[in-house]
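Colleague: how would this look folded up:
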Amino acid sequence: MEFDDAFANAAYIADGARYPDKWAAQAAQFRASARHEPDIPYGAGARLRFDLFHPVRPARGVVVFVHGGYWRMFDKSYWSHLAAGPLALGWAVAIPSYDLCPQATITQIGDQIASAVSVVAQRVSGPIRLTGHSAGAQLVARIGAIGPNAAWKSRLTGVFPISPVADLTPLCRTTMNADLGLDAQEAHAQSPLNMPAPACKVEIWVGADERPVFIEQSQYLAKYWGCGLILEHGKHHFNIIEGLSDPIGALTRAVCYEEIHVAPIG
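Modeller: Next up, the predicted model:
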């Protein structure tokens, strides 16, 4: 199908099929030496857990990273190494899992992530920064824009969608919709392009070498929300998130509001 190809990533990335194993290995190696609390529950379901990584000094605030996988794949165990950058700059990092489609709808997953952030906010004081990748970018954009009306929203100081799926309507015409179960009403309601901009700093990141649909949707969302857009050269859908593992990486500095001269803490 035409829309299947538009949203295909691995087929257009060299060694794309090897990335999940690479992520899992890097994440496991990082967890082996990181100061963290694993599997903190934020709900009753077996997947409603997050890992909380702590810096060596009292945290300046917390970064919440929400993973992608088209709401159908992966869990928190693949992404632990992406906490390295913010941790080195003194930020705690929370990485949640969530239920996957078709066991949950995208709307329900969004509610789960909002619940996760509420529990994270109880565990770590200070400002909250939300970032997520692909489907995870839709989830953080959604809770930053439209809900919930929770106490932690007053502490939300930044939302950073990375390669967001900003318009879910085309997904209704993909084969993956057999799992997603989207209809026109839910696709419209859960698309950040149909939501107001979050009431905080927003900056969208997307790789210059990504599939055209991700670049186009990022551009449309940035224009609609009136926010910043970073088109990162040399990056595709799978390696753009690597910047979060680097304390002086541009993506880490953006999420943590750091300038390049700031020395890592540690």
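Colleague: drop to CA atoms for contacts and neighbour counts, all remaining ones
Modeller: OK.
Colleague: biggest helix in the protein by residues?
Modeller: helix 106-123 (DSSP state H).
Colleague: Could you look up the next helix or strand downstream of it?
Modeller: Where DSSP states H and E defines the elements, the next helix or strand beyond helix 106-123 is strand 128-133.
Colleague: That following strand vs helix 106-123, what angle?
Modeller: If you take axes from the mean of the first three to the mean of the last three C-alpha atoms, to 10 degrees, strand 128-133 sits at 140 degrees to helix 106-123.
Colleague: dump the residue contacts of Ala6.
Modeller: Ala6 makes contacts with Arg211, Pro212, Val213, as judged by C-alpha atoms under 8 Å, 6 or more residues apart in numbering.
Colleague: what about the first one, how many neighbours?
Modeller: The local packing count at Arg211 equals 19, with neighbours defined by other C-alpha atoms under 10 Å.
Colleague: Next: Arg57.
Modeller: A count of nearby residues for Arg57, using other C-alpha under 10 Å, gives 14.
Colleague: In three-state terms, label it for me.
Modeller: What DSSP: H, G, I helix; E, B strand; the rest coil gives for Arg57 is coil.
Colleague: pretty sure it contacts Ala92?
Modeller: No: assessed by C-alpha atoms under 8 Å, Arg57 is found out of contact with Ala92, at 9.6 Å.
Colleague: Pull up the gap between Ala25 and Gly85, please.
Modeller: Separation of Ala25 from Gly85 (C-alpha to C-alpha, to the nearest Å): 18 Å.
Colleague: Next, the structure of the following sequence, for comparison with the previous one:
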Amino acid sequence: MPVNDDAYANGAHIPDGASFPDRWVRDATAFRDAMGARAQLGLRYGPSPRQNFDLFEPERTAKGTLIFVHGGFWRMLSPQDWSHLAAGAVARGWTVALPGYELCPDVRIAGITQSIAQAVQVIAGRTTGPLALAGHSAGGHLVARMCANGMLPADVAARVRHVMPISPLSDLEPLLLTAMNDDFQMDAGMARAESPVYQPAPERDVTVWVGGAERPAFLDQARWLAEAWRCGHHIAAGKHHFDVVDPLTEPDSAMLQRLLG
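Modeller: Prediction:
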């Protein structure tokens, strides 16, 4: 076994961890059904079938748009597994977009980064007002990468009010020593180039959010990014890697207060 496999394994270390994917699908389906005509599903931003996004609208004119990028180690899951995480922001009067992306090993992580940049541009073109970016785990990596100089056009970047990498992967070099790298096919240079910790600190509000009950590796990854960027760093007591995102469903949660203001 490569030396870092267990360090980045989550489900085996979370009570009843295997049940969470079914819960996510159930809750996501119920939310989409309840949204009715205010849900626009499968909108395209690129040629691949996975280059699509779901858009959820509030009842009144939107205050802005939250873009949430899902995780899954760039190898699994889809935005349709996470629709329910739009509930809190929609209730606060925000549009929420959840983009998908092609997965490793069909593409490299650098290609996924470019796909998310394309998705953010297309979503920005369909919406008005401020943007907020949030992402979980690998999605936290991807929204952090959007802060790199030149990643987004200047007019889109200027609309980004806040970025929240949640339990992010910020330094990819430890992942070279996992079996997952068979799918990533990274070398040291590729890992460093895709690591947000080596980007210049962005000139915008960023909050790194992580669960206090997460694996030590994820606590380290969050701390490394917060230290490198000298940005906000919130450790949510008692939260693990699978439930740390749950406050996105709650309109008055501290997470959404911080992210959307």
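Colleague: How close are the two chains, by TM-score?
Modeller: After superposition, the two chains reach a TM-score (TM-score structural alignment, normalised by the length of structure 2) of 0.97; 257 aligned residues with a C-alpha RMSD of 0.8 Å.
Colleague: circling back: between Ala25 and Gly85 of structure 1, tell me which one has more neighbours.
Modeller: Set side by side, Ala25 of structure 1 and Gly85 show more neighbours around Gly85, with 25 against 16, by other C-alpha under 10 Å.
Colleague: what does that one align to in structure 2?
Modeller: Counting by TM-score structural alignment, Gly85 of structure 1 lines up with Gly88 in structure 2.
Colleague: what's the helix or strand for that match?
Modeller: Assigned by DSSP H and E, Gly88 of structure 2 belongs to helix 87-91.
Colleague: Other residues contacting that helix?
Modeller: With contact meaning C-alpha under 8 Å, 6+ apart, helix 87-91 of structure 2 is reached by 31, 56-58, 66, 95-96, 247-252, 256, 260.
Colleague: Now with 7 Å, please.
Modeller: Here helix 87-91 of structure 2 makes contact (C-alpha atoms under 7 Å, 6 or more residues apart in numbering) with Glu57, Pro58, Val96, Leu248, Thr249, Glu250, Pro251.
Colleague: Also stretch 180-198 of structure 2?
Modeller: With C-alpha under 7 Å, 6+ apart as the test, stretch 180-198 of structure 2 has contacts from 104-105, 108-110, 141, 144-145, 170-173, 175-176, 224-225, 228.
Colleague: so stretch 206-224 of structure 2 corresponds to what in structure 1?
Modeller: By TM-score structural alignment, stretch 206-224 of structure 2 lines up with residues 202-220 in structure 1.
Colleague: Could you do stretch 247-258 of structure 2 as well?
Modeller: Matched against structure 1 by TM-score structural alignment, stretch 247-258 of structure 2 falls on residues 243-254.
Colleague: What is the burial count for the aligned residue in structure 2 for Asp111 of structure 1?
Modeller: Superposed on structure 2 with TM-score structural alignment, Asp111 of structure 1 falls opposite Gln114. Counted by other C-alpha under 10 Å, the residues lying close to Gln114 of structure 2 total 17.
Colleague: Could I get the full set of strands for structure 1?
Modeller: Remark: strands assigned in structure 1 by DSSP state E are 36-41, 49-53, 62-66, 92-96, 128-133, 156-162, 201-207, 228-232.
Colleague: what about the ones you listed, which gets the closest to Ala14 of structure 1?
Modeller: Smallest distance to Ala14 of structure 1 across those (C-alpha to C-alpha): 14.9 Å, for strand 201-207.
Colleague: Please list the residues outside that closest one that contact it.
Modeller: The contact list for strand 201-207 of structure 1 (C-alpha under 7 Å, 6+ apart) reads 157-163, 215, 218, 222, 227-237, 240.
Colleague: Contacts only, for the nearest residue to Phe31 of structure 2 once chain neighbours are set aside.
Modeller: Closest residue to Phe31 of structure 2 apart from its sequence neighbours, by C-alpha to C-alpha, 6 or more residues apart in numbering: His84 at 5.3 Å. Listed by C-alpha under 7 Å, 6+ apart, the contact partners of His84 of structure 2 are Asp27, Ala28, Phe31, Thr249.
Colleague: Appreciated, that's everything.
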